[in-house]
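Q: quick one: sequence and predicted model below, then my questions.
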Amino acid sequence: MNIGATVVFSVLFLLVTVLGFVAAGWRRGNLDELAEWGLGGRQFGTIVTWFLLGGDLFTAFTVVAIPALAFGAGAVGMFAIPFCIITFPFIFIVFPRLWRVAKQRGYVTVADFVHARYRSKTLALAIAVTGILALMPYIALQLVGLEVAIGALGFDTSGLTGDMPLAVAFAILAAYTYKSGLRAPAMIAIVKDILIYVTVIAAAIIIPGQLGGFEHIFAAIPASKRLLRPPTASGLADYGAYVSIALGSAVATVLYPHAATALLSSKSGNTVRRNMVLLPIYTLLLGFITLLGYMAVAANVRGMPEFAKYFAAYGNNFAVPALFLHFFPSWLAGLAFAAIGIGALVPAAIMSIAAANLYTRNVHLAIVNPRMTALDETRVSKLVAVFVKIGAIAIIFGLPVSYATDLQLLGGIWIIQTLPTVVFGLFGRTFDPRALLIGLFSGLACGTWMVAQQHFKTSVYTLHFDGYAIPLYAAMWALLLNMIVAGALSVPAWMRGAASFTGLSGSGDSLRDEA
């Protein structure tokens, strides 16, 4: 066990635990109201929202998995940079409009908006269930990041005894989330982001200095992994996958319920816009995080005997912790692992709150008990947030880690299928709700089938047209089918609407009334 690192890790973990409970009295409001507990009273300003979104979108799994991808696959791992560049303008356009509508009409979830826009409980229920199912493996993967950090400290994370630290961490998380709601991750996110920045800046200075500089680091990357394979006369090679994964990841990030929860907690639409101007700072940070994978290749951490058992247990996900253990002093390694561990707790808290709000407002209220009071809603949401965390722990404890990763592949594909309903609905009632529902199910089935055909080893599916191979992120193929089905089935509704409008042409007054 690394005693120095463990002490620093424990102190910082204790600090955020205290902050989680103290947050209940921060920006005091009635936490028996769902908007106060689940959205922080919609009162977070630019700075708090910036930290909250940073903690929400840049998770522990981001810090561990993206460098691991660069470590194993090379240039493909750099997809995270254009993914961020696409994400922020998308949010800038879409979410201020959603925020305004949600604020005016008291919506807590995106499914609330869907229900009101299309007057369809069934469509809102489908959107809510899709969001909950997509979130569950995402929460579980935060546990994977936390488990890697705890294992790097020297703890045995196998067996029942090894599961205890994870269980205790999530029990504490459940307790202060139950008490403080969204205020807890908002306050803790400030500490988490500061720790992440300190860690990455230290790594960008210390590690290249000991490896002979960035020139030596890039020279150590095999030529086959330094660049993407270019398109050929018969296919797009890596380009189609690279571009579609970047685009699909950006869309998925915006549509995940926890992103909506964080953004709807802002105090104004302009707060959202200002954050989209400031959040690209994280893109620069993510660039250096990705480069940690290249640094791990240059340092040959996989060939270091002291890390052999860890790579056997965690695979490429241990590349970044190995770097920290090898190059950082003990106290700084502890700080880095605390950043990863706390980076798991913040998004896990927001995700569980988002899932609980969806269940309460769009499943329980719609089906189980339509007569719930506002107090009942909050009580149900608090309990569901606890059960969601228990479910995430069950996924990790009951299934191999590879299953959680497989489910997360599906989660990203599933959540993108809500785009026609949610995003297009913000700018007009273009599609018929029944057509959207059938399109949604078509996209979900198609995306799931494509990933299953690849035996869950990749989310890229290659279609062949006239001898030309087009590899794309399966979510994009499924979304294309989704929109084609929804559009085709909406044509009769468009024709009925056009006929109804034409029938009014004989009366100018009636026409103006309809408009």
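A: Sure, I can see it.

Q: from here on, just use CA atoms for contacts and neighbour counts.
A: Noted.

Q: the helices in the stretch 401-515 of the chain, which residues?
A: Here the stretch 401-515 of the chain has its helices, by DSSP state H, counting those that start in this stretch, at 401-416, 419-426, 433-453, 474-503, 508-514.

Q: columns mean neighbour count and distance to Asn270 on top of these, output as TSV?
A: Shown next, in TSV, are the helices of the stretch 401-515 of the chain (neighbours: other Cα atoms under 10 Å; distance: least, Cα to Cα, whole Å):
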stretch	mean neighbour count	distance to Asn270
helix 401-416	22	26
helix 419-426	19	17
helix 433-453	22	31
helix 474-503	18	30
helix 508-514	11	33
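
Q: and these as JSON lines, adding distance to Leu173?
A: Output for the helices of the stretch 401-515 of the chain, formatted as JSON lines (distance: least, Cα to Cα, whole Å):
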{"stretch": "helix 401-416", "distance to Leu173": "20"}
{"stretch": "helix 419-426", "distance to Leu173": "31"}
{"stretch": "helix 433-453", "distance to Leu173": "32"}
{"stretch": "helix 474-503", "distance to Leu173": "32"}
{"stretch": "helix 508-514", "distance to Leu173": "52"}
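
Q: please compare the first structure with the one that follows:
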Amino acid sequence: MIDHLNWPATLVFIGFFGLVTVLGFFAARWKTADLNDLAEWGLGGRRFGPVISWFLIGGDLYTAYTIIAVPAVVYAIGSYGFFAIPYTVLIYPLLYLTFPRLWSVAHRKNYMTAADYVFGRYNHRGLELAVAITGLLATMPYIALQLVGMEKVIQALGFEGQGWLAHLPLTLAFVILALYTYTSGLRAPAMISFVKDIMIYIFVIAAIIVIPAKLGGYGAIFDAAGAILDAKASASGGKVAAGLLLSPQQMAPYATLAIGSAMALFMYPHAMTGLLCASSASTIRKNAIALPAYSVLLCFIALMGYMAHAAGIKVDNPQDAVPQLFLKMFPSWFAGFCFAAIAIGALVPAAVMSIGAANTFTRNVWKPFINPAIGPRQEATLAKLMSLVVKVGALAVILFMPTKFALDLQLLGGVWMIQIFPAVILGLFTRWFSGWSLFTGWAAGMILGTWLAWGPTAWVPVHKLFDTDIGVYNGLMALAANVTVATVLAALLPNTAPDETKAADYEDPPLGEITILT
């Protein structure tokens, strides 16, 4: 089991993992508050200032699986894997224009989830439940894939095992995560994100300087990667569109996948949690301006797929490319540092995802449909317990479900999440749509998107647009159907349901109404 461990790398890995474990439990004492209050446990009291929010949102969105998966796609097929770069640029203008309004109304009305807001705006329990269930379905495989990223670096350390022993380190790590998340709530990932993000910036900066220097520069890297990808495309007889540049048939799928992914990202419960815990609408605007720094970082991370080719890395699973690249190009101790950064990069989003899912289940499933009389302290207790259940469920996905199936579900999650975009975003600017029209549109989009995506052997991300050769992301095609149905029904059925919000609720509250946690 440990006969082939890389001990220098393993000791560094364990040291940093121990550090963030201590920080996770210490976070309960950070700016002490009543963590039996769901707003304090699940949203940090809505008091995270610009700096804390920048680290937390960045740590929440740019995950361990991102660091493993994006360069893995680039390693496998080349330029198409860079779609993650434009989509993480497109989201920030959207964030700047829309989410300060959502934060303001959520602050005034004590909304803690997207589904809270949707019910307050449209007074439609079915739509509230639809938004909540969509988020829960999409989050579970997303958490599981953070474990995939963590497991890849544990395997790269040399840990071996059979059966359940193969997952023992991962299980122990997730038990520790579950305990300090239960204890400290959102404060734990907020504090750990400082360590995680600094570590990732250090290893990425080192990688983009040291690795090209050892491989003869970026020109040599692109030449080597291009030759390998061209050979792969030729060997497949044109079935694999691999290369340094997009082929003509890849351009429309690339663009629509980037646009659709951008529209879906902040609909996830964990992304919503990362925003609603901000101290002000101004904090969100500042982060919309500053967060693209992570997109620059992601661009360098994606290039590691090309670096792996130039370094002669040969792996059966592209997800092993980055760990093997670090082992080959860096001293063992620094490889351990990089692996620790990636593993910690799994803990932060997994914690926020489980908290976001727990908040959503408690507020929008249990309270309205099972126990409307539940009190504030009972809400917090239930959310803490649900955060444990969510983590156990994600771990079970890794232990008992093929990773390929989990990946398909996570990719399908993006198609699902974009279907709540009309209810959340359009509702910030107009009340013309009704709850029934949006609910029916959501159902149409979910059915069409799932049908389009579920191929005979694997998840299919794009389909041809009618009889053309233009490929379009399934999520956008389903969204078009969603909006069309909602628009037609809204025109036929006037909106008569009460709206508990008013125009002034969407404007920035005075500074005297808010408290900042720094």
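A: The structure has been received and is ready for your questions. None of these values were measured; they are calculated from a predicted model.

Q: so after superposing, what's the score?
A: Once superposed, the chains reach a TM-score of 0.91 (TM-score structural alignment, normalised by the length of structure 1), with 479 aligned residues with a Cα RMSD of 1.3 Å.

Q: looking at the helices of the stretch 401-515 of structure 1, which is closest to Ile393 of structure 1?
A: helix 401-416 (10.6 Å; Cα to Cα).

Q: closest to Ala126 of structure 1 out of the helices of the stretch 401-515 of structure 1?
A: helix 433-453 (7.6 Å).

Q: by how much does that closest one deviate from structure 2 on average?
A: With mean Cα distance after the TM-score superposition for structure 1, helix 433-453 of structure 1 departs from structure 2 by a mean of 1.0 Å once superposed.

Q: matching residues in structure 2 for that helix?
A: Mapping helix 433-453 of structure 1 onto structure 2 (TM-score structural alignment) gives residues 435-455.

Q: for Pro248 of structure 2, the count of nearby residues, please.
A: 10 (other Cα atoms under 10 Å).

Q: and if you look at Val389 of structure 2?
A: Applying other Cα under 10 Å, we find 15 residues neighbouring Val389 of structure 2.

Q: in stretch 380-389 of structure 1, which residues are buried?
A: Val380, Ser381, Lys382, Val384, Ala385, Val386, Val388, Lys389 (16 or more other Cα atoms under 10 Å).

Q: and the last one, what pairs with it in structure 2?
A: Taking TM-score structural alignment, Lys389 of structure 1 has Lys391 as its aligned residue in structure 2.

Q: and the gap between that match and Gly149 of structure 2?
A: 15 Å (Cα to Cα, to the nearest Å).

Q: before we move on, the earlier item: can you check which of the helices of the stretch 401-515 of structure 1 gets nearest to Arg42 of structure 1?
A: Once the helices of the stretch 401-515 of structure 1 are compared by Cα to Cα, helix 419-426 is nearest, at 19.9 Å.

Q: mind reading off the mean deviation between the closest one and structure 2?
A: Here the mean offset of helix 419-426 of structure 1 against structure 2 after fitting is 0.6 Å, by mean Cα distance after the TM-score superposition for structure 1.

Q: from memory Met263 of structure 2 sits against Pro422, does it?
A: No. Checked against Cα atoms under 8 Å, the pair Met263 of structure 2 and Pro422 is beyond contact range at 10.2 Å.

Q: distance of the residue most central in space within structure 2 from Lys404 of structure 2?
A: Centre of structure 2 computed as the mean C-alpha position; nearest residue by Cα atoms, centre = their mean is Leu61, 4.7 Å away. To Lys404 of structure 2, Leu61 of structure 2 is 22 Å away according to Cα to Cα.

Q: next one: Thr457 of structure 2
A: 11 Å.

Q: surely Thr139 of structure 2 is in a strand?
A: No. Under DSSP: H, G, I helix; E, B strand; the rest coil, Thr139 of structure 2 sits outside any strand and is assigned helix.

Q: what does it align to in structure 1?
A: Looks like Thr139 of structure 2 aligns to Leu135 there (TM-score structural alignment).

Q: let me see the contact set for that match.
A: Tyr256, Pro257, Met351, Ala355, Gly411 (Cα atoms under 8 Å, 6 or more residues apart in numbering).

Q: what residue in structure 1 is paired with Ile202 of structure 2?
A: By TM-score structural alignment, Ile202 of structure 2 lines up with Val198.

Q: got it, and Val175 of structure 2?
A: Val175 of structure 2 maps onto Ala171 of structure 1 when the alignment is built from TM-score structural alignment.

Q: and its match, how far from Ala392 of structure 1?
A: 12 Å.

Q: ok, those two, which is more surrounded?
A: Legend: neighbour count by other Cα under 10 Å for Ala171 of structure 1 and Ala392, higher for Ala392 (24 against 15).

Q: list the contacts for the more buried one?
A: Counting by Cα under 8 Å, 6+ apart, Ala392 of structure 1 has contacts Met136, Pro137, Ile139, Ala140.

Q: list the contacts for Glu379 of structure 2?
A: So Glu379 of structure 2 contacts Asp37, Leu38, Thr362, Arg363 (Cα under 8 Å, 6+ apart).

Q: can we see that at 10 Å?
A: Asn36, Asp37, Leu38, Ala39, Ala358, Asn359, Thr362, Arg363, Trp366, Lys367, Leu385 (Cα atoms under 10 Å, 6 or more residues apart in numbering).
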